[in-house]
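Novice: Provided below for reference: sequence and predicted model.
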Amino acid sequence: MRDLSALLGGRAKPLLGLDISSSAVKMVELAEAGANQYRLERYAIEPLPRDAVTDGNIASLEVVADSIRKAWKRLGTNTRQVALALPAPAVITKKIALPAGLRELDMEIAVESEANQYIPFAIEEVNLDYQVLGPMAGSEDEVEVMIAASRKEKVQDRVAAAESAGLKAVVMDVESFAAQAAFELIRRRLPESGKGKIIAVIDVGAHSMKVAILRDDVVLYSREQPFGGSQLTQDIMRAYGMSMEEAETAKRSGSLPDNFESELLRPFMDSLGLEVSRALQFFFTSTQYNQVDLVVLSGGVAVIPGIDQIVASRTQVSTQIANPFVGMALSQRVRPKNLAAEAPALMVACGLALRRFDA
């Protein structure tokens, strides 16, 4: 039954975190550096050609596998085991209550029976996994169980891409869970570990903005809206008559005309600030909460210098850029300056690499 390769659990050593996003392949390898301490051994980011991954789905297996292969070679590691993740929309998750003390076989039967109520597909068409989260609040006789299910082809596509690159997929996670695991490294470094604070973690990638608002370990609210770095790329294409590939290259290398910052980049940053402000307003109007204590920006767009100041000004909420590697030991292979610029895009890959240390 637990054929999602330990979607919510499992342990594998050694292990690489492999994040396949719509714009790039990202890899992270961590090592232990003391009790509950980690060292960043190496990381790599390999851009993906346009439309190789669309809406979270691998559209061109060979192209994605080639980028994974290039990233792995740049990484310079002998490790071939990887932890992968599915986009949250590709996974159905549900928390249920089950009697405490069930044997594993009885638990599996109960989970499958419950899953049939929530999964709109035949059970044989999905990979299904579960994890016991702990006792139910207010009930000594029940435990809370997280069920996770995804269509088999969604899992198989990512596994096939890794295997085509010569790697072995041993863990399949969910991107939102992996990002939350990496965020825990950031939360630990906040005053009083951010206890009781309401924190909005906002991931802005190429095509979408993912919002997760948390208090302690609980997700209070989540949503995804269509806004991302591809809009800036399209602006560059229109303004300077470039192809998509030329615009992406120029954007990454900083080789754009002098008027780029004032006429294109600043309006884009202002638009992002507005989108974040709207996302917080949606949170306020759809929940009983009326404040957010901190905004944490992650994703490829978060690497734009000064974007945190723009968002803080628009939202009137303290804002910082996500870097799960702050305070982490770094190997000699890692250049701190490059890492500081690229860390916001490595949240999911970092969270997946942390699966190496699962108990």
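Specialist: Alright, I've got the coordinates.

Novice: drop to CA atoms for contacts and neighbour counts, all remaining ones
Specialist: Fine.

Novice: and residue 45, what element?
Specialist: strand 38-47 (DSSP states H and E).

Novice: what do you get for residue 121?
Specialist: Using DSSP H and E, no helix or strand contains residue 121.

Novice: One more: residue 347?
Specialist: helix 347-353.

Novice: elements contacting the strand holding residue 45?
Specialist: strand 24-32, helix 61-75, strand 329-330 (3 or more CA pairs under 8 Å, 6 or more residues apart in numbering; DSSP states H and E).

Novice: One more to weigh against that first structure:
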Amino acid sequence: MFSNRSSVGLDIGERRIKIVQVKKTRKGFRVSAYGCIETPPGAMENGVITDPVALGEQLGKLVRELLLQQKKSVAAVPGHQVYTRIMVMPQMKLQELRQAALFQASSFLPIDIEEVTSDIFPVREYEDEEGKKTEVFFIAVRKTETDNLFTCCQHAGLKLTRVEIGATALARVYSDYFQENQGKVIAVFNIGANRSCISVYSEGILSFLRFMPFGAAQFYPDENNGTGIHGDIDLKAERNHVLLHEIGSELMRSTGYYEIQNPGKSIDLTIICGGGSRIKGIEEELASRLNHPVELGRLNHNLILPNMDGQPLLADFRHDYPIALGLALRGVL
């Protein structure tokens, strides 16, 4: 018998908190509730939760406003203090790989391995003169960050069942690209309000991640709250042209790091999302600097979006909700 499961995705940013509830149906994954609310002042600092109680109380207002039927939720660690590394390990079972990778990580992590929560993503398997090997993408975050997420959700009346990073959520939302472009390397550039992130996927598997200390709010110096990023700015204006140059340079450095780590591979397509993707003409400007196509991300074709006046609310979801959507999907797949 078909199971109508549902799940809540929670994306916490420095400016806004976003929630999406997805229900699994026979026709696909239907968005049954969604919404956002401003992040309370002082609850986050430099992308890290500093007051999980205040954050949870604010989140609880949104939970009650949306009348969420499902309390089980999946959230992304909001901070940029994510430690990553490509590792090569002898082939072994997945759980053994996790343990071996964490042990190896003790040689480069700046904190004790007892203070982190970690996971791995196998990238590829191969064999050389030393035997069978597995290349894995290692990710670790501080346990204090995940603990703060649990505290926040508890005060909001949500039951946090899984924690991951935004990059893995985006892989689910953009899975159509990986099916359509097999053998190609695809990057996702998430332009947030204060910070941005580029994640690179080879054969649909996360293989590179880098955070950048700039966001769309820099294009709007006169808007203090930064919650209403719009597209009506002149990218040709001198100040904005300089900002675009800096963004393009950071992206090129990131793609260069990826290519150094992965000889013979280069990025074929960059997808953009986040509030900064609303800026009109930013795809063309970035494409001219990166020398490959750049486009606003298309959502997974199995997602069924709510309607307004008979039309799907596509724009908001493509710009602002990809991470929350991907997190919600994690709970129903």
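Specialist: Perfect, thanks for sending it. Quantities reported herein were computed from a predicted structural model and do not represent experimental measurements.

Novice: quick one: residue 139 of the second structure from residue 83 of the second structure, how far?
Specialist: Residue 139 of the second structure sits 6 Å away from residue 83 of the second structure, going by CA to CA, to the nearest Å.

Novice: Settle this for me: residue 84 of the second structure is touching residue 140, isn't it.
Specialist: Yes: using CA atoms under 8 Å, residue 84 of the second structure is in contact with residue 140, at 6.5 Å.

Novice: quick one: the helix holding residue 347 of the first structure aligns where in the second structure?
Specialist: Using TM-score structural alignment, helix 347-353 of the first structure lines up with residues 322-328 of the second structure.

Novice: how far out from the middle of the chain is the helix holding residue 347 of the first structure?
Specialist: Put simply, helix 347-353 of the first structure sits 7 Å off its chain's centre (CA atoms, centre = their mean, to the nearest Å).

Novice: quick one on the thing from earlier: average distance between the match of helix 347-353 of the first structure and the first structure?
Specialist: For stretch 322-328 of the second structure, the mean deviation from the first structure after alignment is 1.4 Å (mean CA distance after the TM-score superposition for the first structure).

Novice: Now do the helices in the stretch 101-250 of the second structure.
Specialist: 143-156, 166-173, 175-180, 238-261 (DSSP state H, counting those that start in this stretch).

Novice: Burial check on the aligned partner of residue 21 of the second structure in the first structure, number of neighbours?
Specialist: By TM-score structural alignment, residue 21 of the second structure lines up with residue 29 in the first structure. Neighbours of residue 29 of the first structure under the rule other CA atoms under 10 Å: 25.

Novice: Residue 29 of the first structure and residue 281 of the first structure, how far apart?
Specialist: 37 Å.

Novice: And residue 173 of the second structure, how close does it get to residue 273 of the second structure?
Specialist: 11 Å.

Novice: and for those two, which residues touch both?
Specialist: By CA atoms under 8 Å, 6 or more residues apart in numbering, residue 173 of the second structure and residue 273 have these common neighbours: residue 322.

Novice: Near residue 214 of the second structure, how many other residues are there?
Specialist: Using other CA under 10 Å: residue 214 of the second structure sits among 18 other residues.

Novice: repeat for residue 229 of the second structure
Specialist: Neighbours around residue 229 of the second structure, by other CA under 10 Å: 19.

Novice: The closest residue to it other than its chain neighbours: what's it in contact with?
Specialist: Counting by CA to CA, 6 or more residues apart in numbering, residue 229 of the second structure lies nearest to residue 275, which is 6.1 Å off, once chain neighbours are set aside. Residues near residue 275 of the second structure by CA under 8 Å, 6+ apart: 191, 192, 193, 216, 229, 319, 320.

Novice: Can you pull up the most central residue in the second structure?
Specialist: residue 166 (2.3 Å; CA atoms, centre = their mean).

Novice: what lines up against it once you look at the first structure?
Specialist: Under TM-score structural alignment, residue 166 of the second structure pairs with residue 175 in the first structure.

Novice: so what's its match up against?
Specialist: Contacts of residue 175 of the first structure (CA under 8 Å, 6+ apart): 85, 86, 87, 88, 348.

Novice: Tell me the spacing between the residue lying farthest from the centre of the first structure and residue 97 of the first structure.
Specialist: Within the first structure, the residue lying farthest from the chain centre (CA atoms, centre = their mean) is residue 141, at 34.6 Å. Using CA to CA, residue 141 of the first structure is found at 10 Å from residue 97 of the first structure.

Novice: coming back round to it: compare residue 139 and residue 83 of the second structure (neighbour count), which wins?
Specialist: residue 139 (22 against 18).

Novice: And the aligned partner of residue 127 of the first structure in the second structure, how far from residue 219 of the second structure?
Specialist: Matched across to the second structure, residue 127 of the first structure falls on residue 117, judged by TM-score structural alignment. Taking CA to CA as the measure, residue 117 of the second structure falls 35 Å from residue 219 of the second structure.

Novice: which of those two has more neighbours?
Specialist: residue 219 (20 against 16).

Novice: hmm, who's touching the top strand by length along the first structure?
Specialist: Longest strand in the first structure, counting residues (DSSP state E): strand 139-151. Applying CA under 8 Å, 6+ apart, the contact partners of strand 139-151 of the first structure are 7-8, 90-100, 111, 115, 119, 125-136.

Novice: Just the buried subset of those, written out for ChimeraX, thanks.
Specialist: A single ChimeraX command selects the buried members of the contacts of strand 139-151 of the first structure (16 or more other CA atoms under 10 Å):
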select :7,8,90,91,92,93,96,97,98,100,111,115,119,126,127,128,129,130,131,132,135,136
